[in-house]
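Undergrad: what follows is a predicted structure for the sequence shown.
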Amino acid sequence: MSNTFAPMVRVTRDPDADPHRRPLSLSLVTRLWGLMRPYAAKRNVLLALVLLRAIQLPLLAWSIGAVINGPISNAAPMAAIVIASLGVLALAAWTQFTLVFRQRLALELGESIVHDLRGSVYSHLQQMPMSFYAKTKTGRVISRITSDCDAVRVGVQDVLFVSLVQAGQMIGAAVIMAWYDLPLLMVVLAMSPVMWIIGRVMRNRLSEAYRDVQESFSRVTATIAESVAVIRVTQALAREDTNAELFRQLTVDHAEYNMNSARHNGLLMPLLELTGQVSLGLVLIVGAYRSIVASDPMPVGDLIQFWFLAGLFFSPIQVLGNQYNQALTAMAGAERVFRLLDTPPEWTDLPTAVSLPAQVDGKLTVENVSFAYDPGHWVLRDVSFVAEPRQMVALVGETGSGKSTIASLVSRYYLPTQGKICVDGLDTRGLTSESISRAISVIPQQNYLFTGSVLQNIVAGRAGATESDAVEALRSLDCEWLIEDLPEGLQTQAGSRGGRVSLGQRQLICFARALVANPRILILDEATSAVDTLTELRIQKALGRLLENRTSLVIAHRLSTIRTADQILVMSHGKIAEQGRHEELLKQNGLYKDLHERFVS
């Protein structure tokens, strides 16, 4: 990459980001503190170690000055000096021993919290409806559960406890300095307003810079996730160079955002350190005056101790500055994670929801259903039909006519905007999601296999299913030969998204999975449209066996597959334009006949 960065492209912020909210927020800190509640015992021990560590450091500085001010300055016997020095070494060893256990407990606490937080985020994501995923990029979801949760971990195990140690060190040093010489302490504290003003001025700039870095990283992550997901399409269209250039522009922007935050950080830290050095210089000047010129001279030994303590007072400034920068990142990450956790699903099971009975007949009723993904943009308008138990209802029509939307509503991926959908006379709004998923299964157009063996994918259709259930399902579909076709039988690894098996094999595996689940209502989004004609003929028999004695809703792209349907619904612009059996619709000389002539004849 060239050393000259391209100009930053200011893009629209994440819709779930709030640019007016301060990254350092008491409410966020309080909520982060609440994450430690399950580990209260470990947290309390850690706080005790933090307090002890904060006291030890000023005591160590004081003891060094005391040895210089006492035995050494008074020319005490060497034995006394050695004993005093050994005491200092023992205190230093105790300090390091405390540090080891403080760091270990902080690490364990941080990892425990991020483990729980990621579990909460993942569980919350599992409850979100399809509308959430339709509006949210995959990379953004990944970023919440990875980098943002990591930022929270850093905020807890590093920023919080390190800052407490450093702040305690400054307070302890200030208390001892006040005991030695209160007027000289005032000289040290005189620079505090200057440091406060510097931090105040730089705070907004750093906040904005770190927010930009987080947003930019989220865009980079989203692009990577989406590129991997569609790599076959990318290679088929020979878009590798184009996508690489688009990604390069994103990384250039991300690098510039990082550089921008580093520039602000590079300005803040020298200013804070310079303030501390100036303060030490003032302490030296005023202390020398008090020791040499003042009528009530300050002992030189006390000045030496005060000098050590003043250095200890100012040494945390740079550490706290770095912690402040990390705190901005942690607060931004926490803000985004908690915003996701605070985003309730658009709908959940009603408190009064009931389960479908164990024996479901499979009658499906769609009554006056209208639906809009976005308010005012109707996708379906007043759709009504009834699928009697064990009937096959086919949905046909042009792309965008509403076929897949009906399937999504029946599956309760979405709720109807108007009207209702009933299973055996029970409105699906009042049913539990678990009972609906048990009664209704969907085989989508692009069949998905989980990473794992073929056996694991087949038995995923029902909790507690065994290998014998999988073999019986394949036997019932009359495709037990699939086991022999696979190189390792049912133990063959399907690979990511089923990439290690053919389309036809993937189709049959999904059929077997649906058969193991044994739903009363089966929805097929033309599951055979992605395979070639010969493969389709090979699996049509299995499909017929799968549909036996089940109510089925079939979205048909190949009209030849739905000739025997009990009902055919011809969709047009979100409405049912025609309805009937194959022969009846052909006689009407309407949309169905046009579609039949175009795609079959």
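TA: It's in.

Undergrad: alpha carbons only for contacts and neighbour counts from here, please
TA: Noted.

Undergrad: distance check, Ile231 against Gly461.
TA: Distance, Ile231 to Gly461, by CA to CA, to the nearest Å: 28 Å.

Undergrad: over to Ser261?
TA: From Ser261 across to Gly461, the span is 50 Å (CA to CA).

Undergrad: circling back to that earlier point, which one's more surrounded, Ile231 and Gly461?
TA: Neighbour totals were compared for Ile231 and Gly461, and Gly461 leads with 21 against 13 (other CA atoms under 10 Å).

Undergrad: dump the residue contacts of the more buried one.
TA: Each residue near Gly461 by CA atoms under 8 Å, 6 or more residues apart in numbering is listed here: Arg513, Ala514, Leu515, Val516, Ala517.

Undergrad: okay, and the nearest residue to Met331 once chain neighbours are set aside sits in which element?
TA: Excluding the flanking residues, the one nearest Met331 by CA to CA, 6 or more residues apart in numbering is Pro23, at 5.1 Å. Pro23 is part of no helix or strand when elements are defined by DSSP states H and E.

Undergrad: comparison target, given below:
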Amino acid sequence: MNQVQTLSRSLTKHVERLEDRQRPLDFRLIGRILTFTRPYAVQRNLLLVTVLLRSIQLPALTWAVAAVINGPIARKDVNGVMWGAAGFAVLSLSTQFVMHYRQLLALQLGESVVCDLRQALFAHLQSLRMRWFHQTRVGRVISRMTSDIEDVRIGVQEVLFVTLVQVGQMLIASCAMLWYDWMLFLMVLGLAPVLWLINHHFHRRLSSDLRNLRESFSRITATLAESVVGIRVTQAFVRQDENARIFGDLAEDHSSYNTAVLRTQGLFLPLLDLNSQVFIVLLLIVGGYRVLQPDSPMAVGDLVGFFFMANLFFSPILIIGNQYNQAMTAMAGAERLFSLLDTPPEWSDPKDAIVLERMTGQVEFRHVTFGYDAARPVLHDVSFSAAPGQTIALVGHTGSGKSSIINLVAKFYLPQQGEILVDGHDLLKVNSDSLHHQMGIVLQQNFLFYGTVRDNIRFGKPSATDAEIVEVLDRLGCGDLLNNLPDGLETQVGERGGTLSSGQRQLICFARALIANPRILILDEATSSIDSATEARLQKALNVLLTGRTSFVVAHRLSTIRHADQVLVLDHGRIVERGRHDELLELDGVYARLHKRFVQQG
């Protein structure tokens, strides 16, 4: 248990260091959030009017009660009492009407702001380059779009406008108490700091306890998710008892934090209530004494009104304290959101970028040096050319630079040195969208999106008709394989294609790439997940489909490499051999040794 608590504290500090859950109030951030309300200025201004009315109405109700007591009741005027009660009822109804529209307008405004923020964030994410995604954890990206935006939503819908109502109510109640009796008002001012200090102290403790509680719960959910996803490995290594022990320790850890929260709340609320009772006692003594004085200008109704006004003055202190904690959380969420929105793309196309209307597919590398970390290049002085329609096979050990060449051809990254030309144009000056519209990619990780088989194939060409989809499948020679699925092309692939075999997933990825009729085709170990029987069916179709397209193939299977127009053999980021399959075998060099190993493994 002590080890778990040590790990728990270490993880908590690490998470807090990476993503603090709270930030001090920052009026620049508040102003930037409010800029998202500009398209909804009419709605926002109406909301501010309801906030002002709401701040006035509750003190007005209290003043009405005191006025009826001092007036009609003191004079024993029955009609006056009835008229006063009727006026109070009408004012009470108006408060409900205003409260309804204040909440409705705040919810609508908050939802509009959150919707715009989500769209702006998603659009910005699409503009970021591949390096950023490789360096950023998926969980943090999702957190920006979910929990951080929800924190901002609460800040807009609740914190801002509720706080304005409470502050307005306190100011009006203060003026009313000062008007009723300035001496009693001074006593109230003397007690207010005491209540504020108690509230501030306990909220700091609660904030720390709740942060620990959230983090411990995150560890529980993460462990649970990991256990469910990895259940096959768990059972294979008989880890059930050990995993249950670890989870039990985390659950006890979470329970201890929950107990700390309950203990703090259990002390705070009675203490706050005790202070309220002490204040009432003092107010009764001092206020009663002033009313009972023969020459006192303070009437009983004034004392009653003062009591009510004092309640309206003190009750917002607790509410504003809660809102302050939520405001700090909203500040942290807003800071992370705007930090992401302010992250510029690593590079952007120049304004005068060349739009490639119809590529021939000629690709040339000229003395290209590249590294994911500029200080540690993974490609060194790489030069080669691919004529339109040629198939270029990339061969080499893991880490030799094959995928790096693919990433550069696809313009996912830019080289640190050298030039990459497409149809004679420097890739730096080429419009990226026009390049990618004429490029098809099939990766080893055959990623499918949630939806039907038809939806995933159409991903490569949204305007594709059903007839075009069937034609592509027939050309691949795999239409019957997919038609054997329970619902044919309407079969739901599940999350990441989990309901399909690896071969079926890869076939869908082939169809998705080829339906776009690309001029440049990239196959990054695309047949590694397909069994030999399925590959045999695909090989003839691939030979036909590769004809007329410039293709870059990273493959471990000889069937794909044998017919390549040019084989580039890489070793530690350098091209050490190049030529056709038969030519490289005659050299009896690196490729020949790799070929021998492939044959032995085959």
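TA: Ah, there it is. Computed from a predicted structure; not experimentally measured.

Undergrad: thinking again about what came up before, neighbours of the residue nearest to Met331 of structure 1, how many?
TA: 25.

Undergrad: what of Ser10 of structure 2?
TA: Using other CA under 10 Å, Ser10 of structure 2 is surrounded by 12 other residues.

Undergrad: coming back round to it: which one of the contacts of Gly461 of structure 1 sits closest to Ile145 of structure 1?
TA: In terms of CA to CA, no member of the contacts of Gly461 of structure 1 lies closer to Ile145 of structure 1 than Arg513, at 29.8 Å.

Undergrad: that closest one contacts Asn457, doesn't it?
TA: Yes. The criterion here is CA atoms under 8 Å, and Arg513 of structure 1 meets it with Asn457 at 6.9 Å.

Undergrad: so how far is Ala542 of structure 1 from Thr451 of structure 1?
TA: Here Thr451 of structure 1 is placed at a distance of 24 Å from Ala542 of structure 1 (CA to CA).

Undergrad: so what's Lys42 of structure 1 up against?
TA: Counting by CA under 8 Å, 6+ apart, Lys42 of structure 1 has contacts Leu105, Leu109.

Undergrad: please give the element, helix or strand, for it.
TA: Judged by DSSP H and E, Lys42 of structure 1 forms part of helix 40-67.

Undergrad: angle of the helix or strand following that helix against helix 40-67?
TA: The element immediately downstream of helix 40-67 of structure 1 (helix or strand, assigned by DSSP H and E) is helix 78-127. Interaxial angle, helix 78-127 of structure 1 versus helix 40-67 (axes from the mean of the first three to the mean of the last three CA atoms, to 10 degrees): 150 degrees.

Undergrad: can you list the helices and strands that helix 78-127 of structure 1 packs against?
TA: The contact analysis (3 or more CA pairs under 8 Å, 6 or more residues apart in numbering; DSSP states H and E) places helix 78-127 of structure 1 against helix 40-67, helix 149-154, helix 316-341.

Undergrad: still on that earlier bit, for Thr451 and Ala542 of structure 1, indicate the residue with more neighbours.
TA: Ala542 (20 against 15).

Undergrad: quick one: contacts for Gln362 of structure 2?
TA: Ser385, Ala386, Ala387, Pro388, Leu421, Val422, Asp423, Gly424, Thr550.

Undergrad: average distance between the one helix or strand Phe552 of structure 2 maps to and structure 1?
TA: If you go by DSSP H and E, Phe552 of structure 2 is part of strand 550-554. For strand 550-554 of structure 2, the mean deviation from structure 1 after alignment is 0.7 Å (mean CA distance after the TM-score superposition for structure 1).
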